[in-house]
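Asks: No letters, just coordinates:
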């Protein structure tokens, strides 16, 4: 067995691997960039090695630095996690050439599945069903157009080296084909340095079904059943579950057997996933489920498979990489209950899912609840960096039935509260509690089809403000409350208190009403975090404008996200016109100009050039011209 393991990754997957390694008595080495110097995975490992600047291209993607770190610390093996170098066959070979153990498939297996056209040809030879299409070497526009016409529209153009939705176009009609082909090839060239494409028949009611496979160096390959990953946004998975709803035993047996044949066709070792696209227009049927691609690594969504099988896939990876056979035979594996995973991201849903960065001054995750598992590399005080994927956590629910798993996941998501970084918790809650999701009416277009039902709250509800007012005022003695608002809370009338959330102020009369779906906590002495159905708002007492204008009129200019002030164009006392630039904020490698909402005077200015600001910080105030 491996005695010391280097994890060539970061965040939640690094923490996940460290946990299993520790349980197995395997020492661990973390690697980290400048941005991750204080990260949880660095502090969790037995040792840690700095490998470079914050950009991944200068740290986590530099194989030479990672191999040097392994040799420096005496690590015997390297686990790549997922992403970064996990499916880089050249890096895998370099690890092996350096005399180290690669915790993953053989480099030739990675290469065999790396190009979609070659992989499909191999699958056809292995008897694995593939989507009708064109895989030919002739890439001329005329030939591709002819093949598309023969397949029938709509047709899908896909980059042979693609992934993550890049280099992919749906073509609805023949007259659009050439323009869409040109666009697809241009994107593929820029993203993958390879503009070759393949064509596939567009599936009208698609579901994304994938099968977890596992092989060892003794010629054994097993499957650990299927997952449904149909809930996606822009080709990125959002919710995953196992098993797949509506999968009967006969269909499961056929598709899982096909996945095992696919793995054997490339002499596969370690954890891998065979991804299929299903035409679910008449339910899940084996003759309408087609091979899409193979992921030659551990998947983000592997916890749902672990929850229904009781298997620790990372433990299996380490044992198989050490030369041991797979711990269980196929007949010893079975499905127990249901598991659903939600990917919790630091992103502003209301702003079009723009990534949200900054320090998590508050971070409450629902770990420890019955049937709930949380995988994270973040804690209170952690920074969500603009350099990497903005995942906060994976929240996984397990239950004896799908309905129980849904209920547990929804309840867990309601308990999420992070601040000042924004999250998609409310969006996830709306997804898993949607009646169409409960009815398993799943396709990859689910989110787009139900877009109107999944819009985030833009302002806190009355019960949220009521809860926030009580939370905030409970800090004060009765006399202090009177000073804050000019009244006594237990007086029979005129009990109004003014609160601020974002750019808005609200007049609230606190009472003892409590909503079962409303939760609150203090983020700071004068700031309450209040959540309703997983949507969270920061609410404060409006000290300075408790009896003033509503904030839509008082001109408070707030930071839309954490960032750096790179220019200030005004000073206190300046007269400004509606639309005039007041300052520029740099965030997420973009510049955001903040402008005057109306004609007026700058009465307050708290921002200075070069200063770092948090989301919703008041940067300046413009009073309107009378």
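Replies: In hand now; what should we look at? The structure displayed is predicted, hence computed values, not measured ones.

Asks: CA atoms for contacts and neighbours, from now on please.
Replies: Will do.

Asks: Just give the nearest non-adjacent residue to residue 88, would you?
Replies: Leaving aside its sequence neighbours, residue 88 sits nearest to residue 110 (C-alpha to C-alpha, 6 or more residues apart in numbering; 7.4 Å).

Asks: Report the distance from the helix or strand harbouring the one you found to the chain centre.
Replies: In this assignment (DSSP states H and E), residue 110 forms part of helix 107-114. Computed by C-alpha atoms, centre = their mean, to the nearest Å, the chain-centroid distance of helix 107-114 equals 26 Å.

Asks: Take this one as well and set it beside the first:
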């Protein structure tokens, strides 16, 4: 083992199915009872092993890449219009697998991967379940049963203080007594699952009932069981897990550990291997404990033994066994050189681990990090996002052996509200931890994922934070440093301000507009030269745009910037072009504006800008010199109902070089005057800033028309209504019509992307809604009124 990275990286090795031993099951066709990136991962290994892969999908998942990657694909119908989610419908999955002539079923992770009834049903049907026995699942895969079993059969295993009563005992009075005995803060955990679902930290008895109800509700929908347990919450804890692999002979191996302490909402977002905080003695003790647990139950297949490590005392406690493959398994593969999916298939077919010489001495070489790229908005409490991925391009800065992307998305894929928010796993390997961190930051920043909001920049802020570098960070890392982590860590070193960058957005839209006009065969006044002005000497007619930037914190466009061009031109020629950038000037007469209505304010502001443009350079203006080095424009979304334009630019701005990818969201508005008040929306991925930004591009007239339109409804009216933040399903209506509510009170609970979201009142008022539990609504639809 080489912890300092001095040993060369082990080549990735894939096990081969035994063909001559007795008790071997020949596997030629595997149905993957899952979706998305894990299905793509399994398909890849099946291809290496010469096994036919059979994917399943639903109507809402038809554009997922696993559908096209697999050798065969079967449509299960619709999640939205089925009484039972097809991925959770055991009889339907068994019937589908038999009709597809599958020899085996691989459950992936999530859904039914740890469901003992599913494992039994697969085996009873004559197929092979690629996973542990149902006994191991029910004994170790369930948090409650695991702790009861271990306390009885292996009392040397350190267990975290808690309460593991059965589901029939889940009345609130009993739980309040048990929680007081454990001592707050406590953790409520879904007994049957993981992945952050059905987990809540409770700091006082007054919150126990409401948090229990939410944990049970999430657990029931995610895992089919609402049973929960209580545990003491260790506030200075590291989440360390050990990967194990077992076979039919009872042999269990440790494949070393992973540190999974960077978590939001109790769900991992960054994992690394090895855990740099451990010394060799403690590492061996934890791994030996994990093996002992696996041997006790004769565990077969891939599993993970999870521990909480108290960094104050150095003590560690058993948490649970994940009786399946883990989301973060790639970092173990990167450090050991072992293909874990192939080993799963190998032992499921009856292969013995002792007959593989590669497992005699399992290495732990270098350092690997995995980041979970999720469609979510960190600014809005990590609320899940959805929508069209308009451009996806993983960075190609290193060889595939150093950087690994596991995803089912591509340009044109739609992130659905019916599935988890994780859209990609990004994995890097390097000889040392410091190099792995730098490589991951660079990889994240250069990867273009343009469309729904993601945690891409947030992940980089985590990796660049000094506390993460110190290796003694705990599961409280994100909540303890949240304000800093929500800031863009690259901004201070960025050569341009975001207002100055607006000129590049303006340049892009003007080029698209020019190309659109050139393609028109019939134009009104087509014989008149381009750029003609009736009053050519009037300075107000100098080509100008107003660009705003959408800011998640503000919830609306900010930094309105005037970009004034010296002439009607297309993309600047190679010798460059100078553009004037300035903030929109303040209104000419503050006294006059103060007495005006909001629509009148917009008119006054427009007149103020017109007057300023006529006088010459705008106040506080800057000159920006642009020089284009490379331009590539192309259409995307060719397989969708609508196409959109993508631009890849390399350019210099005031002497500094930049690369940027821009996407025009709505090409129908390329002629500014065609829809007054409607901007051209542009999404821009800026690698130097490691994230995407949303810009709105207007003509001066259309910008002020948009202000007039938005002012028409009035701020008072909007504060009385609560609209759906995304397509969602109403889980609970917490108030009755006519109830008086206070600002901040929870009035409804909705579900989207497998997560519960609370809807709080933004003002005092009388509650009223026409919705009931179970109703589905689209984004922007009315949830309730507060009169």
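Replies: Yep, it's here. These figures come from a predicted structure and were not determined experimentally.

Asks: now what about the TM-score between them?
Replies: Overlay of the two chains. TM-score (TM-score structural alignment, normalised by the length of the first structure): 0.80; 566 aligned residues with a C-alpha RMSD of 3.8 Å.

Asks: mean deviation (superposed) between the helix holding residue 110 of the first structure and the second structure, please.
Replies: Comparison of helix 107-114 of the first structure with the second structure after fitting gives an average deviation of 1.2 Å (mean C-alpha distance after the TM-score superposition for the first structure).

Asks: For that helix, enumerate the helices and strands it packs against.
Replies: helix 89-97, helix 116-125, strand 289-295 (3 or more C-alpha pairs under 8 Å, 6 or more residues apart in numbering; DSSP states H and E).

Asks: What ranges does the stretch 401-550 of the first structure have for its helices?
Replies: 402-414, 425-432, 435-438, 446-449, 462-473, 478-485 (DSSP state H, counting those that start in this stretch).

Asks: Would you check the span in the second structure matched by the fourth one?
Replies: Just to be clear, that refers to helix 446-449 of the first structure. Mapped onto the second structure using TM-score structural alignment, helix 446-449 of the first structure covers residues 477-480.

Asks: got it, and the longest one?
Replies: Residues 433-445 of the second structure are the counterpart of helix 402-414 of the first structure, counting by TM-score structural alignment.

Asks: outside of the matching stretch, which residues touch it?
Replies: Applying C-alpha atoms under 8 Å, 6 or more residues apart in numbering, the external contacts of stretch 433-445 of the second structure come out as 366-369, 395, 397, 403, 427-430, 456-457, 460, 463-464, 469, 687-691.

Asks: quick one: it to the first structure mean distance?
Replies: So stretch 433-445 of the second structure averages 0.6 Å relative to the first structure (mean C-alpha distance after the TM-score superposition for the first structure).

Asks: Could you list the buried residues of that stretch?
Replies: Buried residues in stretch 433-445 of the second structure, defined by neighbour count with 16 or more other C-alpha atoms under 10 Å: 433, 435, 436, 437, 439, 440, 441, 442, 443, 444, 445.

Asks: how far does it sit from the chain's center?
Replies: The answer for stretch 433-445 of the second structure is 18 Å, by C-alpha atoms, centre = their mean.

Asks: next one: stretch 27-46 of the second structure
Replies: On the basis of C-alpha atoms, centre = their mean, stretch 27-46 of the second structure sits 21 Å off its chain's mean C-alpha point.

Asks: Can you give me the end-to-end span of it?
Replies: One end of stretch 27-46 of the second structure to the other measures 10 Å (C-alpha to C-alpha, to the nearest Å).

Asks: Repeat that for stretch 47-56 of the first structure.
Replies: So stretch 47-56 of the first structure: terminal residues 20 Å apart, C-alpha to C-alpha.

Asks: got the buried residues for that stretch?
Replies: Neighbour-count burial for stretch 47-56 of the first structure, counted by 16+ other C-alpha under 10 Å, picks out 48, 49, 50, 51, 52, 54.

Asks: filter the contacts of stretch 433-445 of the second structure to the buried ones?
Replies: 366-369, 395, 403, 427-430, 456-457, 460, 463-464, 687-691.

Asks: Just give the number of residues close to whatever residue of the first structure lines up with residue 291 of the second structure.
Replies: Using TM-score structural alignment, the partner of residue 291 of the second structure in the first structure is residue 260. Residues lying near residue 260 of the first structure (other C-alpha atoms under 10 Å) number 22.

Asks: helix or strand for residue 260 of the first structure, which one?
Replies: Going by DSSP H and E, residue 260 of the first structure is part of helix 249-265.

Asks: What residues sit buried inside that helix?
Replies: Per 16+ other C-alpha under 10 Å, helix 249-265 of the first structure contains these buried residues: 251-252, 255-265.

Asks: That one vs the second structure, average distance?
Replies: Comparison of helix 249-265 of the first structure with the second structure after fitting gives an average deviation of 0.7 Å (mean C-alpha distance after the TM-score superposition for the first structure).

Asks: Please tell me which residues of the second structure the helix or strand just after that helix aligns onto.
Replies: Note on helix 249-265 of the first structure: by DSSP H and E, the next helix or strand toward the C-terminus is strand 270-279. Aligned using TM-score structural alignment, strand 270-279 of the first structure spans residues 301-310 in the second structure.

Asks: again with stretch 90-106 of the first structure
Replies: Counting by TM-score structural alignment, stretch 90-106 of the first structure corresponds to 117-133 in the second structure.

Asks: Flag every buried residue along the matching stretch.
Replies: Across stretch 117-133 of the second structure, burial judged by 16+ other C-alpha under 10 Å covers 118-123, 127-133.

Asks: what do you get for stretch 33-41 of the first structure?
Replies: Buried residues in stretch 33-41 of the first structure, counted by 16+ other C-alpha under 10 Å: 33, 35, 36, 37, 39, 40, 41.

Asks: show me what contacts the third one?
Replies: Read that as residue 36 of the first structure. 42, 54.

Asks: how about it, what's its match in the second structure?
Replies: Counting by TM-score structural alignment, the partner of residue 36 of the first structure is residue 61.
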